[in-house]
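**Q** Below are the sequence and a predicted model; questions follow.
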Amino acid sequence: MKKFFIFLSFSLLIVFISCSKDDEQMEDSQIENSLKIVEITDVLASTANVKIAVSNTLDFIEIGICWSEGMNPRVDENLTIYSNSQGPEQIVKLFGTSPEKKYYVRAFAKTPSGILYSENTSFTTQGLCSGGVTDQDFYLRSQAEVNKVGTMGLCSVNLLTIFSDNVDDPIVDLRPLSGIKQVNYLSISNNNMLASLTGLESVINVNYLGVFGNNSLANLQGLEGLRGSLNELNISGNEKLTSLSGLENISLIVKDLDYNGSLFVTSNDSLENMEGLNGIREIFGTINISFNRIFHSLKGLDNFRKFDGEDFSIYSNGPIVNLSGLESLEVINGNFIMYDQEEFNSLTALSNVTEAKYFYFRNLDNLTNLNGIGNIDTAYTDELQFYLWQNQKLTDISAFSNFSSLGVLSIIESPVTDFTPLTNITRIRYNLSIRNVDISSLRSLSNLESAGRIFLDNLTSIENLEGLEGLRNIGMFGSSPQNGNLEIYQCKNLTNFCAIQGLFTEGTIDNDFVANSNAYNPTQQDIVDGNCSQ
């Protein structure tokens, strides 16, 4: 811990992160004397310097700033910069803002007692253009139309679509557009003769960027002027694109009222990796990386630390064998979905992930273990969901050894035979589902006390339910009508249900017990009456 009086103006030594769930504001009376923003200077369209003062009496662990377009930004909800220098004076830039918008900033200090915030301070970013601003939309379908717009002295436009459908005058040169600095919606699509984006170097601010079906384009050089944040990025169907170079200065993809903060990289037949997106720190929305025929690595996402959105999907690409490139990822606040990657065999690049919600792995035919996902903080595991479906070589689930609770564990048609890593599990909040798995015993579930639902199907080797003696609650969570059920089907050798007698006589089950197509199919009352085996 550091105790001294410092002035901070935030600059290049930064990390974009959102903080932990224990965000707790201290008493307002402490704020004025301990932490305040002194001034905000050097405000431009996408950057600003923030100077804060921290009292020498404040015992802090970390300090930084957070900002948003609404008042009272918080570190767990909004964009955040931490200081990672210890000097008495620090200069670090806040960046990623948009032109001509008002922002609110608060300094914060993490302390042993919680998180202390300063009062709100606001600033308004500068515009990029002093003239040449129009809300007009431009649809450019020929080189002549590109040349014409280039003579108009434009600096900022609302919509700019560059789409060659004139075979007699295809678009081949974007240099006439070199004066444009700001575009709300920029789409470059189906320009088969366009081999370069040279001419767009002056474009600094874009909300939506789409590059589709440009079959002569090998890279995205020409877009180096883009910096800070985008609201959506879609790179799809460019058959000769080998590199995303040109996008290195983009650090954030953030949703707003018009766009959902998504990154799509799909159906680019010559793209091998994510090189060019090295500046990305956070994405708030959806990530879709799919159908890239020779794609084999996530290298290029080396600085990506936080996903805070909906689905992060990787599927049907070329020979990806691991997640190399995601070693810096710490937070997956959304659904991590991966399927139909036949050569994939390792999750170890996720070893730094400490906060996560949902993993779905299907048809990863060479994945043998889950090593890499075992470091998730126990504060999040009660909601953590795992769907392990049809992974033909997955035998090792030792990554679960450190967990005492899960939200969902669903294993279908995967050759897991050793379930001892589940020994410490006492609670599965929503659903335990084991189907078509060659498991001979449930003894590894001996500490399981409660579950939202249990579904066992086609476990042909089990003869009894030993291991479930401690189960005392099948409780309803969520809205599914199956929640609160205990269902056991097609276990051809299962004749003894006595292990769950205590659930019915001493515990609670909120919905139905169903046994069907097993060697013995007692009712709940049969088990209560002692007729629990055959």
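**A** Looks like it arrived, so ask away.

**Q** Please count neighbours and contacts with C-alpha atoms only from this point.
**A** Will do.

**Q** quick one, strands of the stretch 1-150 of the chain?
**A** 6-10, 14-16, 35-41, 47-54, 62-68, 79-83, 89-95, 102-111, 114-117, 121-124, 137-140 (DSSP state E, counting those that start in this stretch).

**Q** Distance of the residue positioned nearest the centre of the chain relative to L326?
**A** Against the mean C-alpha coordinate of the chain, by Cα atoms, centre = their mean, the closest residue is F307 at 2.7 Å. According to Cα to Cα, to the nearest Å, F307 and L326 sit 11 Å apart.

**Q** ok, now A107?
**A** Distance check for A107 against L326: by Cα to Cα, it reads 29 Å.

**Q** Likewise for N214?
**A** 28 Å.

**Q** Repeat that for F403.
**A** 23 Å.

**Q** Those two: which has the busier surroundings?
**A** Of the pair F403 and L326, L326 is the one with more neighbours under other Cα atoms under 10 Å, namely 24 against 21.

**Q** want to compare, so here's the second one:
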Amino acid sequence: MKYRILLFVSLLGLLSSCVGDDAPMVEDETEDGVTTTITEITNITDFEAQVNVSMENGTSNTITERGVVYGLENNPTVDDTKIIDTGSQNTFSANITGLSSATQYFVRSYFIVGGDASYSGGSEFETTDSCSENVFTGDVRLETQAELQAFGAMGYCKIDGTLRIGTILNDNDRISNLSSLSSIREVQNLLIVNTLVSNLDDIEITSLGRLLSVMENENLTNINKLNNISFVALGQLIISENPILTSIDGLVNVNSLGSTSFGDPELLIRDNDLLENLDGLQNLISIGGLGSVFIDGNQNLTNIDALSNIENVTSDFGISINISNNDSLENIDGISSITDCFSINIENNDALVSVEGISGFENLYSFFLEDNDSLNSLQTNIPIGEGAALVITNNNNLLDINGLESVGKLFSARISGNNSLISLDGLNNLVEIEFEFEVRNNSNLDDFCSITNLITSGGLLGNYIVNDNAYNPTQQDIIDGNCSQ
């Protein structure tokens, strides 16, 4: 999109307008005389502001979109955060919410004609800080409804520490209503554990730091209200054991996970029985440190496509990924943008038919593929790094292991319990195993010819364990050319 350079007629224009300055800024003008101007910014609070806009010829049918854009840098564009106005009058107001307190923001109004965006002059404002003298310093643990209401009556708007709501140790007076905490806007860490709430609509938190954990809430159906939160240096995100949770759309503002005082970054989505997708995590693009991703035990999860924007892994080693016990998951294409992954465990996903999502990985050092009964082939190159551990077990319908052709040197390999496997084709280029080669309990496996080079060249430096297959050649059998039946 082409952005037009704004012309300013005074030094005041060059410096942008300040809060309370009513003087309109010079704006772009189209051939049919459409212009836009911010006239005033009002109703500024800790977390909200109202931007009032006046347009010349704002009713023109050439306008395809109009609104305001804002951000933390000067001269924001439509590629930054924007609020679209759907009206057609010459004046309108845009309410900006979900801001951080005591923060300077830059804002411009805009309109689009013929695919080109035109802007007003820049304005700026700073949110207030009403919490500066109403802060609770330390951790807060609220285990009962009575405790929650008593703490809420104190009217704190910021907790400089951890707020824990609920506990797995209490079955009396369990928390069912969060409205008493509506004054709280900022917390460092938030845990909501074993409550009776059905949603988080009474939470008004707009800023959260290192940890978010929502666990064991038997009546919770959605976490939509979390979409008002600005996540600051989030490290650990845990959504676990919420049996009727159907949506995590409220996590749309999560864009990165990094190391914190709690440890390395972690994304854990586990045992949410009715969750069908991970929509809400589509803006997560970066995982730092020795990060971990666990997608485990979500019985109705059919895809993980919302993770497809994760590209930046800020670690020399990469992250570890565990995708297990998701009975309805058919593919793992959602992790296809990740390149830096040192370990992946794909286990007990009954409907899984494809692992092509890992084709973009570089140098895996641990590859576990276990108990995926619908998987019949690897369908892609598996990028196993030198010195890695390779485990392929109990995949009952796996017909072949083609896709391992890039494997040259391993620390260990275990291939067992794959009852449809008939050969080791795919290991043709394997030249060295440092510790152990174990092939057992593959009831139809009778062709070991693909490891002939490994055995005859003396590349197996450790144990050779081959038994309970359709054919169980010794190393001497393979050297003698008797590698199959």
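**A** Perfect, I can see it now. Since this is a predicted model, take the numbers as computed values, not measurements.

**Q** TM-score them against each other, please.
**A** In this superposition the chains share a TM-score of 0.63, using TM-score structural alignment, normalised by the length of the second structure; 345 aligned residues with a Cα RMSD of 3.4 Å.

**Q** picking that back up, between the strands of the stretch 1-150 of the first structure, which one is nearest to E466 of the first structure?
**A** Distance to E466 of the first structure, taken as Cα to Cα, is lowest for strand 114-117 among the strands of the stretch 1-150 of the first structure, at 45.4 Å.

**Q** which bit of the second structure covers that closest one?
**A** Matched against the second structure by TM-score structural alignment, strand 114-117 of the first structure finds no partner residues.

**Q** I'd like to know which elements that strand is packed against.
**A** Packing contacts for strand 114-117 of the first structure, counted by 3 or more Cα pairs under 8 Å, 6 or more residues apart in numbering; DSSP states H and E, involve strand 102-111.

**Q** Tell me which residues touch the residue nearest to the centre of the first structure, please.
**A** The neighbourhood of F307 of the first structure, defined by Cα atoms under 8 Å, 6 or more residues apart in numbering, consists of E282, I283, F284, G285, L329, V331, I332, N333, G334.

**Q** mind checking what R362 of the first structure lines up with in the second structure?
**A** Using TM-score structural alignment, the partner of R362 of the first structure in the second structure is E370.

**Q** burial measure for its match, as a count.
**A** Neighbouring residues of E370 of the second structure were enumerated by other Cα under 10 Å; the total is 22.

**Q** Quickly note the distance from it to I332 of the second structure.
**A** In this view, E370 of the second structure and I332 of the second structure are 15 Å apart by Cα to Cα.

**Q** Same question for G235 of the second structure.
**A** Distance check for G235 of the second structure against I332 of the second structure: by Cα to Cα, it reads 23 Å.

**Q** And for E216 of the second structure?
**A** 26 Å.

**Q** for I384 of the second structure, same thing?
**A** Distance from I384 of the second structure to I332 of the second structure, counting by Cα to Cα: 18 Å.

**Q** And for F106 of the second structure?
**A** Plainly put, F106 of the second structure is 40 Å away from I332 of the second structure if you go by Cα to Cα.

**Q** Kindly report the same for S93 of the second structure.
**A** Using Cα to Cα, we find S93 of the second structure at a distance of 44 Å from I332 of the second structure.

**Q** Neighbour count: the two, which is higher?
**A** I332 (22 against 18).

**Q** who's in contact with stretch 157-170 of the second structure?
**A** 131, 134-144, 148, 174-175, 183-195.

**Q** If we use 6 Å, what do you get?
**A** 131, 135-143, 183-195 (Cα atoms under 6 Å, 6 or more residues apart in numbering).
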